[in-house]
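Chemist: Predicted model follows, preceded by the sequence.
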Amino acid sequence: MPSYSRAAVTPSRSTTSSRTPTEASDRRAVPAPEQAREWLSLVLVDGLGPKRIAGLEERFASPIEWHGADDRTLRNCGLSDRHIEQLRRPDEERLARCLEWLSGERRWLITRDDALYPPLLKRIPDAPVALFVAGEPDTLVAPQIAIVGSRNATSGGLDHARSFAKTLARAGFVITSGLAEGVDGMAHAGCLDAGGATIAVAGTGLDQVYPARHRDLAGRIARSGALVSQFPPGIGPLKGNFPARNRIISGMSLGVLVVEAGIKSGSLITARLANEQGREVFAIPGSVHNPLSRGCHRLIRDGARLVETAGEVVEDLAPLARELAGEIENLLEPRPTGSPAGLEESGESPHMESDPEYEQLLQAVGFDPTPFDRIIERSQLTPAAVSSMLLMLELDGKVSAHAGGRYSRNA
């Protein structure tokens, strides 16, 4: 049985891009047409798993540099003749479907070379080579908490999913889940109702919504968060897709909260993957008479943290969120070489006085409790950026959170 123990999450650094999240929303994150084709050629190769992608990365500065290599070099990277043939001659119909989908409004291809690729996901050994994204791509680099659970949750479980999602969203976290019925859908909806940003990781291509009854919910998510999939357009809800989706949910997140789960629930797979990836695992206990509590009770016996309030989750993850937010800030908007040194050592936050977006956000908050959506409207920043920045400001003691998803500036 797995043992769920606390593990530090330190995101890796990259220097592939210096754009800020706001800038990313203003211009497409999709690579240039010729590079998009080369990345998609990798995505569309059947059976080109993480080991072979790693072989390409070891040999080349970027996986797409395979384009100029001969067959012998590609074989030395672990590719078979069938893989090489598919790279050289991709399925033009599937390729055209991908390019057509990417030509739509607010659609993106976030590759492993992109600064907006989720930093924690990039650290897992089987991270996808690229992600299809609809909505706000900067949401992917904000601190995330995954909320998962049963598709056939009880009314109490649904209430927990909504309540925890609302509180965690108001604390500045992005809520990540799988768009499924039950707990997943309620977590997405609760986050949106609180004015937060949420990410739905799909087990299909993003040209379709599964389950179909969540089409309206998917539309809401894309407007203030993101729909994400490793699967290209045209891929339906195949049974084998969902464990792969689950590893992305846990891989992008600082921690996973399991609300309700049966003994054979897919949520336990997500929890196991989270543990293997060094993420925090939380579980809400329930009645011994409720079969959907048994999975949570098993997780708790195996070492997952028992939580009764969302505040306990925030308390555990806030230090990791602060570390991640600092890493992302440095990644996306590096500090000028001449910036004063020693600010971190003194405990002061260097961005408060020097970053115009933080000052813009503080002005939008004001000294009276202000609703989250009003802050977004005043600041003209994206929901994901506001969530992440408010979390940093709260941790630095610059703002306070209030009931109803409101924030006020501290004197």
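Modeler: Perfect, I can see it now. Numbering: from 1, shown residues only.

Chemist: contacts and neighbour counts: CA atoms only from here.
Modeler: OK.

Chemist: I would like the residues contacting the helix or strand containing Ser400, please.
Modeler: Element membership of Ser400 [criterion: DSSP states H and E] is strand 399-402. Here strand 399-402 makes contact (Cα atoms under 8 Å, 6 or more residues apart in numbering) with Arg170, Ala171, Pro369, Leu390, Leu393, Glu394, Tyr407, Ser408, Arg409, Asn410.

Chemist: Just the buried residues of those.
Modeler: Among these, those buried by neighbour count (16 or more other Cα atoms under 10 Å) are Arg170, Ala171, Pro369, Leu390, Leu393, Glu394, Tyr407, Ser408, Arg409.

Chemist: Output the residues you listed as a markdown table; include the columns distance to Ser400.
Modeler: Formatted as a markdown table, the buried ones among the contacts of strand 399-402 follow (distance: Cα to Cα, whole Å):
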| residue | distance to Ser400 |
| --- | --- |
| Arg170 | 11 |
| Ala171 | 10 |
| Pro369 | 9 |
| Leu390 | 9 |
| Leu393 | 8 |
| Glu394 | 6 |
| Tyr407 | 6 |
| Ser408 | 5 |
| Arg409 | 6 |
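
Chemist: Closest one of those to Glu181?
Modeler: Nearest to Glu181, judged by Cα to Cα, of those is Arg170 at 23.1 Å.

Chemist: Now do that closest one against Val314, distance only.
Modeler: Distance of Arg170 to Val314, computed by Cα to Cα, to the nearest Å: 11 Å.

Chemist: Equivalent analysis for Ser293, please.
Modeler: Ser293 is 22 Å from Val314, by Cα to Cα.

Chemist: Looking at these two, which one has more neighbours?
Modeler: For Ser293 and Val314, the more surrounded residue by other Cα atoms under 10 Å is Ser293, and the numbers stand at 24 against 18.

Chemist: can you pull the contacts of the closest residue to that one other than its chain neighbours?
Modeler: The shortest distance from Ser293 to any non-neighbouring residue, by Cα to Cα, 6 or more residues apart in numbering, is to Gly286 (5.1 Å). Residues in contact with Gly286 (Cα under 8 Å, 6+ apart) are Ser293, Cys296, His297.

Chemist: tell me the SS of Gly286?
Modeler: coil (DSSP: H, G, I helix; E, B strand; the rest coil).

Chemist: Reformat the buried ones among the contacts of strand 399-402 as JSON lines; add secondary structure and distance to Val141.
Modeler: Below are these laid out as JSON lines (DSSP: H, G, I helix; E, B strand; the rest coil; distance: Cα to Cα, whole Å):
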{"residue": "Arg170", "secondary structure": "helix", "distance to Val141": "17"}
{"residue": "Ala171", "secondary structure": "coil", "distance to Val141": "16"}
{"residue": "Pro369", "secondary structure": "coil", "distance to Val141": "27"}
{"residue": "Leu390", "secondary structure": "helix", "distance to Val141": "15"}
{"residue": "Leu393", "secondary structure": "helix", "distance to Val141": "17"}
{"residue": "Glu394", "secondary structure": "helix", "distance to Val141": "19"}
{"residue": "Tyr407", "secondary structure": "strand", "distance to Val141": "22"}
{"residue": "Ser408", "secondary structure": "strand", "distance to Val141": "25"}
{"residue": "Arg409", "secondary structure": "strand", "distance to Val141": "25"}
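
Chemist: this is the other structure I want to compare:
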Amino acid sequence: MDVEELRQRLEFEPESLPLSSGILRQCKIDYDKVDSALSWLEQADNHHLVCLSDTFYPVLLQQISDPPLVLFVKGQLNALLPPSIAIVGSRNTSLHGLDTTAKLATELSSLGLSIVSGMAAGIDGAAHKAVVEQNGKTLAVLGCGVDVIYPKRHRQLYHQIQDEGCIISEYWPQVSPLAGNFPKRNRIVSGLALGTLVIEATRKSGSLITARLAMEQNREVFAVPGSIVAGYHQGCHDLIKNGAKLVEDAADIIQELTSLSQYHLEQLHLRHHIDDNETSNLPFCSQLASLLTSVGYETTSVDAVVEHSGKPIDLVLVQLLELELQGWVAVVPGGYVRLKRS
């Protein structure tokens, strides 16, 4: 990709594409910046520039009102393919909050979902770290250049994320982490995801901005409740009062995501470089989540599961076995029960 090609790919029709980031304006008048972007692209095989019209541009991010016109991506480009869940929360968090984050991030990642967050201290870092430890895919969206490590305490995590996931930014390389960048960054965090999970947010937490943006983008919002005494959870409780789904385990999230996840996969199949072999194993939620919602916490017969799910019995039996092996359901006299994952 040369300077002229990059400039052409960033051309737009004002009435059809919003100028969301200033990148286009910079590209039109500052070819030095384009040169610097191309220089960064050539520095390593895991450096990528993804324009709005590219087939690897995230499906759901394209649907928001102000998608970035170009993404700088460092790491594994195919980490952009699986459906994802955003996990956000306060920087100052409790040990219980960190444990809860690790538990939910691990469960969701084990189901084939990517975990999106902002690599901040606290809940963000705990979510990324939990996924990295099980070699899952996690996406870190930065409020600075993709080559700038912020916060510095996450230097090791920054590099580990790139093994299976990727670092993402709409900002040019070497852009500093200015305070005004982060609220704008949050629309990408929520825009990439099927839904946003908020853990331990105070009423002044920046994670509530991400939750609000998710609502505006017609995405699901989830929140983990906590003590009414400690101040860590006030923001989460407010979200629940205003319609966010209360979450106790990953199953509470999975059962809400089937239709949007299916849309995500359908869009992937329409892109020329993605075939059935690449997407057949991506998201648990599109394969098994609808069946999981057909199994109650009380004994549910196989006939009831078949009737509720609308799936043929042979497929139901296969998927029930898969759910059992993954620890989501258990066989009991008379049928199956859904388990609380501990």
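Modeler: Received the coordinates, thanks. Quick caveat: nothing in here was measured; it's all calculated off a predicted structure.

Chemist: Can you list the residue ranges for strands in the stretch 151-300 of structure 2?
Modeler: Taking DSSP state E, counting those that start in this stretch as the criterion, the stretch 151-300 of structure 2 contains strands spanning 166-169, 195-199, 220-223, 245-246.

Chemist: So for Asn46 of structure 2, which of those strands sits nearest?
Modeler: Checking those against Asn46 of structure 2 by Cα to Cα gives strand 166-169 as the closest, at 9.0 Å.

Chemist: of all the contacts of Gly286 of structure 1, which comes closest to Glu280 of structure 1?
Modeler: Of all the contacts of Gly286 of structure 1, Cys296 has the smallest distance to Glu280 of structure 1: 14.2 Å, by Cα to Cα.

Chemist: Surely the closest one is in contact with Ala283?
Modeler: Yes - the criterion here is Cα atoms under 8 Å, and Cys296 of structure 1 meets it with Ala283 at 5.4 Å.

Chemist: can you list residues touching both of these two?
Modeler: Joint contacts of Cys296 of structure 1 and Ala283 (Cα under 8 Å, 6+ apart) are Val258, Val259.

Chemist: measure Glu200 of structure 2 to Lys103 of structure 2 for me?
Modeler: Distance of Glu200 of structure 2 to Lys103 of structure 2, given as Cα to Cα: 14 Å.

Chemist: What of Val3 of structure 2?
Modeler: 45 Å.

Chemist: What's Glu200 of structure 2 aligned with over in structure 1?
Modeler: Correspondence of Glu200 of structure 2 to structure 1, assessed by TM-score structural alignment: Glu260.

Chemist: residue contacts, that match?
Modeler: Val148, Gly149, Ser150, Ala153, Gly157, Val183, Ile284, Leu292, Ser293, Gly295, Cys296.

Chemist: With distance to Ser400 of structure 1 as extra columns, can I get the residues you listed in TSV?
Modeler: Shown next, in TSV, are the contacts of Glu260 of structure 1 (distance: Cα to Cα, whole Å):
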residue	distance to Ser400 of structure 1
Val148	28
Gly149	31
Ser150	34
Ala153	34
Gly157	29
Val183	29
Ile284	27
Leu292	36
Ser293	35
Gly295	36
Cys296	32
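
Chemist: Can you say which of these are buried?
Modeler: In these, burial by neighbour count holds for Val148, Gly149, Ser150, Ala153, Gly157, Val183, Ile284, Leu292, Ser293, Gly295, Cys296, counting by 16+ other Cα under 10 Å.

Chemist: In the stretch 1-150 of structure 2, mark out all the strands, start to finish.
Modeler: Counting by DSSP E, counting those that start in this stretch, the strands of the stretch 1-150 of structure 2 are 47-51, 70-75, 84-89, 114-117, 138-141.

Chemist: What is the equivalent residue in structure 1 for Gln63 of structure 2?
Modeler: Under TM-score structural alignment, Gln63 of structure 2 pairs with Arg123 in structure 1.

Chemist: Could you check how far that match is from Cys98 of structure 1?
Modeler: Arg123 of structure 1 sits 26 Å away from Cys98 of structure 1, going by Cα to Cα.

Chemist: swap in Ala244 of structure 1?
Modeler: Look at Ala244 of structure 1 and Cys98 of structure 1: by Cα to Cα, they are 20 Å apart.

Chemist: and these two? which has more neighbours close in?
Modeler: Cys98 (22 against 19).

Chemist: circling back to that earlier point, determine the number of other residues adjacent to the match of Gln63 of structure 2.
Modeler: Going by other Cα under 10 Å, the residues that sit close to Arg123 of structure 1 add up to 16.

Chemist: I'd like to know how far it sits from Tyr210 of structure 1.
Modeler: Taken as Cα to Cα, the span from Arg123 of structure 1 to Tyr210 of structure 1 is 28 Å.

Chemist: so which of the strands of the stretch 1-150 of structure 2 comes closest to Glu216 of structure 2?
Modeler: When the strands of the stretch 1-150 of structure 2 are compared by Cα to Cα, strand 84-89 sits nearest Glu216 of structure 2, at 15.0 Å.

Chemist: Give the aligned range of the closest one in structure 1.
Modeler: Aligned by TM-score structural alignment, strand 84-89 of structure 2 falls on residues 144-149 of structure 1.

Chemist: how far out from the middle of the chain is that stretch?
Modeler: Stretch 144-149 of structure 1 has its C-alpha centroid displaced from the chain centroid by 10 Å (Cα atoms, centre = their mean, to the nearest Å).

Chemist: For the closest residue to Thr202 of structure 2 other than its chain neighbours, list the residues it contacts.
Modeler: With sequence-adjacent residues excluded and distances taken as Cα to Cα, 6+ apart, Thr202 of structure 2 is closest to Gly235, at 4.6 Å. Gly235 of structure 2 makes contact with Glu200, Ala201, Thr202, Arg203, Lys204, Ser205, Leu208, according to Cα under 8 Å, 6+ apart.

Chemist: What's Gly235 of structure 2 aligned with over in structure 1?
Modeler: Gly235 of structure 2 maps onto Gly295 in structure 1, by TM-score structural alignment.
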